[in-house]
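Participant: predicted coordinates and the sequence they were generated for:
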Amino acid sequence: MEYILASASPRRKELLTQAGLAFEAVPSHVKEIIRKEEPAEIVMDLSLQKAEDVYRTLQPVNRTVIGADTIVVYQGEILGKPADASEAMDMLSLLAGRTHQVYTGVTLILNRGGDPTVRSFYEKTDVTFYPIDRFDLQDYIASGDPLDKAGAYGIQGPFAIHVKEIHGDYNNVVGLPIARLYQELKTFS
């Protein structure tokens, strides 16, 4: 089976490559609209929007489209990608010394010549940061790393030194719960 990743994320591409899956990356250009209220439902719906956009564009047969979306949530507040350095500072200051949740929703769409089959699922991981002083935050933000990441950080990069613990799937925090995805793909048809 070949796959189409509805994303331009280098982290998602790397995880699929590590899993040994043959895929083509075709970024979705859909304007994401939050239509749900609960974090798990939000990420599944956003992943569906991305997967449907690429599916409608390509109309692939016998290839599974994989859409994914990740959000960071702290006390019910969704923290997306920061617009600028100031917003990154606000987000990271809020999360420092606290536990938050990372949700990634994944949608699979497959057409074997009839109506497409669609499946969505999500993973949630709890992440706790050590307290972080303002100088460390300023240095990290100056690197530019947080500006393209939900919650303004990447667990797999230089910010890893501030992560105290995680409960759940590490790769979910990176942006794609690859083990769960692999298991879902084995039974998806």
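Facilitator: Received the coordinates, thanks.
Participant: please make it C-alpha for all contacts and neighbour counts, starting now.
Facilitator: Will do.
Participant: longest helix anywhere in the chain?
Facilitator: helix 39-58 (DSSP state H).
Participant: ok, now which ones touch the most centrally placed residue in the chain?
Facilitator: The centroid of the chain falls nearest to T70 when counting by Cα atoms, centre = their mean (3.0 Å). Counting by Cα atoms under 8 Å, 6 or more residues apart in numbering, T70 makes contact with V43, V102, Y103, T104, G105, A150, V173, G175, L176.
Participant: same question, I33
Facilitator: Neighbouring residues of I33 by Cα under 8 Å, 6+ apart: L46.
Participant: helix/strand/coil for it?
Facilitator: coil (DSSP: H, G, I helix; E, B strand; the rest coil).
Participant: so where do the helices sit in the protein?
Facilitator: According to DSSP H, the helices that the chain contains are 10-18, 39-58, 85-95, 134-142, 170-174, 178-187.
Participant: columns mean neighbour count and distance to I155 on top of those, output as a markdown table?
Facilitator: Putting those into a markdown table (neighbours: other Cα atoms under 10 Å; distance: least, Cα to Cα, whole Å) gives the following:
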| stretch | mean neighbour count | distance to I155 |
| --- | --- | --- |
| helix 10-18 | 15 | 11 |
| helix 39-58 | 22 | 19 |
| helix 85-95 | 18 | 13 |
| helix 134-142 | 14 | 12 |
| helix 170-174 | 22 | 6 |
| helix 178-187 | 14 | 15 |
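Participant: could the ones you listed go into a markdown table alongside distance to N111?
Facilitator: Conversion of the helices of the chain to a markdown table gives the following (distance: least, Cα to Cα, whole Å):
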| stretch | distance to N111 |
| --- | --- |
| helix 10-18 | 21 |
| helix 39-58 | 9 |
| helix 85-95 | 40 |
| helix 134-142 | 43 |
| helix 170-174 | 26 |
| helix 178-187 | 14 |
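Participant: below is structure B, check it against A:
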Amino acid sequence: MKPVDRTIYLASKSPRRRELLRQIGIEFELLLSEKEVDESVLPDEGALDYVARVTRAKLDSAQQTMLLRQLPHRPILAADTTVVIDQLILGKPVDRDEALQMIQRLSGRTHQVLTSVAVALTMGVETEVWQITQQSDVSFAELSDAAIAAYCDTLEPYDKAGAYGIQGLASLFISNIVGSHSGIMGLPLFETAQLLEKAGVRIL
């Protein structure tokens, strides 16, 4: 199937995802529905199932918005990132105390960052969906209480899963990563490019 043009819809508010798409030359328009997707974790839901489900919900919501607004049919990309340690899903901290607790838990240990990416393409009455979830291991050095407190006094922790972003000050905490640097930022570019090519978006 072929999209109408090389511009895609991005169903994400994340400035990091916008930067990463621009990095690989993808043109996009934001497509955000008025109704927020519920990102609550279901009872007994594992992290892989959770991040894939939330991503698909974001994709479905954006697709409905495209159809309701009668917008040109283009590939739609949605993504979600979660941080996991001890089988505990760490979302975005609601306040400083929660940010402190999250960074203290990550200090001196290795955790996982899961980013699920989904792309949908609607042509006529048919819709195809491609989805993949990428996992990276991230190791934090042992952090002092003073360093954790100073970090949580900045604005960085409060709009990011796990209370940190690899592209900011928290990069000073990370001793090792195994996986995808861009995936930890919120959009694994290797996997994203594969999905977009399946939807007919040529990158190179």
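Facilitator: Thanks, I have it. It should be emphasised that the depicted structure is a prediction, and the values quoted were computed from it without experimental measurement.
Participant: thinking again about what came up before, nearest to R112 of structure 1, of the helices of structure 1?
Facilitator: helix 39-58 (12.8 Å; Cα to Cα).
Participant: mean deviation, that closest one versus structure 2?
Facilitator: After superposition onto structure 2, helix 39-58 of structure 1 sits on average 0.9 Å from its aligned residues (mean Cα distance after the TM-score superposition for structure 1).
Participant: could you say what helices and strands that helix packs with?
Facilitator: Other helices and strands packing on helix 39-58 of structure 1, by 3 or more Cα pairs under 8 Å, 6 or more residues apart in numbering; DSSP states H and E, are strand 63-74, strand 99-110, strand 117-129.
Participant: what about the counterpart of Q112 of structure 2 in structure 1, neighbour count?
Facilitator: Alignment note (TM-score structural alignment): Q112 of structure 2 maps to Q101 of structure 1. Q101 of structure 1 is flanked by 22 other residues according to other Cα atoms under 10 Å.
Participant: just I78 of structure 1 next, same as before
Facilitator: I78 of structure 1: 15 surrounding residues under other Cα under 10 Å.
Participant: how about it: what's its closest non-neighbour residue?
Facilitator: Distances taken as Cα to Cα, 6 or more residues apart in numbering place V72 nearest to I78 of structure 1, at 5.8 Å, with adjacent residues excluded.
Participant: the one you found pairs with which position in structure 2?
Facilitator: Counting by TM-score structural alignment, the partner of V72 of structure 1 is V83.
Participant: isn't its match up against A161?
Facilitator: Yes. Under the criterion of Cα atoms under 8 Å, V83 of structure 2 makes contact with A161 at 6.0 Å.
Participant: between those two, what contacts are shared?
Facilitator: Common neighbours of V83 of structure 2 and A161 (Cα under 8 Å, 6+ apart) are L90, G91.
Participant: neighbour count for those two, which is higher?
Facilitator: V83 (28 against 22).
Participant: what sits against that one?
Facilitator: I89, L90, G91, H111, Q112, V113, L114, A161, G162.
Participant: repeat that for A149 of structure 2.
Facilitator: L100.
Participant: any idea how far the equivalent of it over in structure 1 is from L5 of structure 1?
Facilitator: Per TM-score structural alignment, the equivalent position to A149 of structure 2 in structure 1 is Q138. Counting by Cα to Cα, to the nearest Å, the gap from Q138 of structure 1 to L5 of structure 1 is 34 Å.
Participant: on that earlier part again, okay, the contacts of T70 of structure 1 in JSON lines with distance to L15 of structure 1 next?
Facilitator: Listed next are the contacts of T70 of structure 1 as JSON lines, based on distance: Cα to Cα, whole Å:
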{"residue": "V43", "distance to L15 of structure 1": "19"}
{"residue": "V102", "distance to L15 of structure 1": "17"}
{"residue": "Y103", "distance to L15 of structure 1": "17"}
{"residue": "T104", "distance to L15 of structure 1": "14"}
{"residue": "G105", "distance to L15 of structure 1": "15"}
{"residue": "A150", "distance to L15 of structure 1": "17"}
{"residue": "V173", "distance to L15 of structure 1": "12"}
{"residue": "G175", "distance to L15 of structure 1": "9"}
{"residue": "L176", "distance to L15 of structure 1": "7"}
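Participant: contact partners for P146 of structure 1?
Facilitator: Counting by Cα under 8 Å, 6+ apart, the residues that P146 of structure 1 touches are K81, P82, A88, Y140, A152, Y153, G154.
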